[in-house]
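no letters, just coordinates:
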């Protein structure tokens, strides 16, 4: 699966990592729903760091469509709120 972090690039992430990323995503979703800025400021970087750690940078010259799009590291809680679906940022 190809995951794009807005403003940064794409990462190839194995499907087997979805459970791990969903746990990090759940923390982001909970922080946004609770409007807990402090928890959000910890949860979003943890999710993005998880993608960077698990994934491999996708070739810059490849024109492949992203399967998932995540907010940039400097996104606000309100910006992330608009990106959330019923399943958070990462479905599954």
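Right, received. Where do you want to start? Quick caveat, the model's predicted, so the values are computed rather than measured.

going by C-alpha atoms from here, please, whenever you check contacts or count neighbours.
Fine.

can you pull the contacts of the spatially most central residue of the chain?
With distances taken as Cα atoms, centre = their mean, residue 70 lies nearest the centre of the chain, 4.0 Å away. Contacts for residue 70 (Cα atoms under 8 Å, 6 or more residues apart in numbering) come out as 3-6, 48, 89.

let's bring in a second one:
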């Protein structure tokens, strides 16, 4: 799956990594719902770090359709709230 981190670029992620990422996504969803700003910052950072670590970056000149778009690291809780679905940022 091709994943875009807004403001950074795209990475290719194997489907086998999504159970791990979904745990962080569930945590992030709960923190957004409760307004836990400190937890939100920590978990968003951990989620994006995991995507960077587990994914293979695509070249800067590659322009493939992104199947999933994640917020920028400095996104606000309101910006992320607007991106959420009932499954969070990452569909189950």
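On my side now, so go ahead. In this text, all values refer to a predicted model and were calculated from it rather than measured experimentally.

need the TM-score from the superposition.
Here the TM-score for the pair of chains, by TM-score structural alignment, normalised by the length of the first structure, is 0.97; 92 aligned residues with a Cα RMSD of 0.6 Å.

re earlier: of the contacts of residue 70 of the first structure, grab the buried ones for PyMOL.
Buried residues among those (16 or more other Cα atoms under 10 Å), as a PyMOL selection:
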select buried, resi 3+4+5+48+89
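
what's the average distance of the longest helix anywhere in the first structure to the second structure?
Determined from DSSP state H, the single longest helix within the first structure is helix 37-54. Averaged over the aligned pairs, helix 37-54 of the first structure sits 0.5 Å from the second structure after superposition, using mean Cα distance after the TM-score superposition for the first structure.

three-state assignment of the most far-flung residue of the second structure relative to its centre?
Most distant from the centre of the second structure: residue 61, at 21.7 Å, with distances by Cα atoms, centre = their mean. Following DSSP: H, G, I helix; E, B strand; the rest coil, we place residue 61 of the second structure in the coil state.

cool, residue 23 of the first structure as well?
Assigned state for residue 23 of the first structure: helix (three-state reduction, three-state DSSP).

contacting residues around residue 43 of the first structure?
Counted by Cα under 8 Å, 6+ apart, residue 43 of the first structure has contacts 24-25, 27-28, 31.

tabulate these (CSV), appending distance to residue 54 of the first structure and neighbour count.
Output for the contacts of residue 43 of the first structure, formatted as CSV (distance: Cα to Cα, whole Å; neighbours: other Cα atoms under 10 Å):
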residue, distance to residue 54 of the first structure, neighbour count
24, 12, 21
25, 14, 25
27, 18, 19
28, 18, 28
31, 23, 21
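
can you lay out the residues you listed as CSV showing distance to residue 37 of the first structure?
Below are these laid out as CSV (distance: Cα to Cα, whole Å):
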residue, distance to residue 37 of the first structure
24, 16
25, 15
27, 12
28, 10
31, 7
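
and of those residues, the nearest to residue 74 of the first structure?
residue 28 (13.7 Å; Cα to Cα).

what sits against that closest one?
39-40, 43-44, 47.

next, format these as JSON lines and append distance to residue 81 of the first structure.
Listed next are those as JSON lines, based on distance: Cα to Cα, whole Å:
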{"residue": "39", "distance to residue 81 of the first structure": "14"}
{"residue": "40", "distance to residue 81 of the first structure": "11"}
{"residue": "43", "distance to residue 81 of the first structure": "13"}
{"residue": "44", "distance to residue 81 of the first structure": "12"}
{"residue": "47", "distance to residue 81 of the first structure": "15"}
